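Student: this is a predicted model, with the sequence first.
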Amino acid sequence: MKNALLMSLAMLIAPLPLAAEETSRTIRVVEGQGCECCTKWTEYLQEQGFDVTAEERFGVLLIQHKIDLGVPAEHYSCHTGQIDGYFLEGHVPAADIRRLLEERPDAAGLAVPGMPYGSPGMGPEAKREAYDVLLVRKDGSSEVFTSYPAADNI
């Protein structure tokens, strides 16, 4: 009985084990078929420490995937990623993905509409055109999450 009591007390005062990382590092990417910049974004994510699985879809199948995830049509790009319940539409920088996972806003995901030059996978950042990363709410509304100014040497 005494040993059981001591064991119970020891369990109460012992430090709790650290929880495993609460967010996944795996991003599932659905790419446009044969799209080189989709592949470059996937490679960029891997270089940034994410595990990436990728598959190609063409035309209607790719659009249907975006619709199923709730990506507003005005925010479409060439590929769509998913991580921890969020979508990542287009050439979203790794820093914004990490911030999304850290802050965990009540949102559907992030979007970089179109294919801005100099965004990850779209040419050198040193020649970047200005673009915004948008936080897309579950109702389809959006707001600027991060703004990236044009590079000085354009």
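Tutor: On my side now, so go ahead. On a predicted model such as this, the values are computed, not experimentally measured, just so you know.
Student: please count neighbours and contacts with C-alpha atoms only from this point.
Tutor: OK.
Student: mind listing the strands for this protein?
Tutor: For the chain, strands defined by DSSP state E occupy the ranges 26-32, 51-57, 79-83, 86-90, 109-112, 131-136, 142-148.
Student: next one for the comparison:
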Amino acid sequence: MTKKTRTSRALALMAAGVVVTLATGARAGDDQTITVFKSPWCGCCEVWTDAAKDAGFEVKIEDMEDLSAIKKQAGVPEDMQACHTAVIGGDRKYVVEGHVPLEAIRKMMSERPDIRGIAVPGMPQGSLGMGFDPKAKYTVFTLGEKASDKPMPYMTMGE
């Protein structure tokens, strides 16, 4: 598959509701399916996806060389970007940007907040996929419903 075909396919998935449709309610089984858009060469993304699989999530991987179009479509602000972008949910889709801890994903899926998703910007040392250390301190941020909403702290890890 060519780079252009992979990007077109990924954008089609996004347009089909992966991010655009943020309606309320979801089918219970879909809450365990995470579609991860990542570079095929990123080892830390592999560690993160393997941990999600081991924790009981169904993980679908979309390898891409350039994730900029996906991040733009998902509305991930530049200062919140990390090495991979994921989407989870049934009828209600959420963006999961970067090395977000699985407990933050579970919390979001149980609470169903009116946000676009959650993010761990950059690649914090000690986060899941980056030499996991449960005592590592970093913040998980919300991505507001509107692209103009300022990211806000959601959880602080390591406290």
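Tutor: That came in fine, so what should we check first? Keep in mind that this is a model prediction, so the values were computed, not measured.
Student: so after superposing, what's the score?
Tutor: Counting by TM-score structural alignment, normalised by the length of the first structure, the TM-score of this superposition works out to 0.77. Behind it: 128 aligned residues with a C-alpha RMSD of 1.7 Å.
Student: rewinding a little: can you add distance to residue 3 of the first structure and mean neighbour count and give the strands of the first structure back as JSON lines?
Tutor: As requested, these are exported to JSON lines (distance: least, C-alpha to C-alpha, whole Å; neighbours: other C-alpha atoms under 10 Å):
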{"stretch": "strand 26-32", "distance to residue 3 of the first structure": "45", "mean neighbour count": "22"}
{"stretch": "strand 51-57", "distance to residue 3 of the first structure": "46", "mean neighbour count": "15"}
{"stretch": "strand 79-83", "distance to residue 3 of the first structure": "46", "mean neighbour count": "24"}
{"stretch": "strand 86-90", "distance to residue 3 of the first structure": "49", "mean neighbour count": "26"}
{"stretch": "strand 109-112", "distance to residue 3 of the first structure": "52", "mean neighbour count": "27"}
{"stretch": "strand 131-136", "distance to residue 3 of the first structure": "55", "mean neighbour count": "22"}
{"stretch": "strand 142-148", "distance to residue 3 of the first structure": "56", "mean neighbour count": "14"}
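Student: now those in a markdown table, with distance to residue 98 of the first structure?
Tutor: Converted to a markdown table, the strands of the first structure look like this (distance: least, C-alpha to C-alpha, whole Å):
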| stretch | distance to residue 98 of the first structure |
| --- | --- |
| strand 26-32 | 12 |
| strand 51-57 | 13 |
| strand 79-83 | 10 |
| strand 86-90 | 12 |
| strand 109-112 | 11 |
| strand 131-136 | 13 |
| strand 142-148 | 12 |
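Student: so which of these is nearest residue 125 of the first structure?
Tutor: Checking the strands of the first structure against residue 125 of the first structure by C-alpha to C-alpha gives strand 142-148 as the closest, at 10.2 Å.
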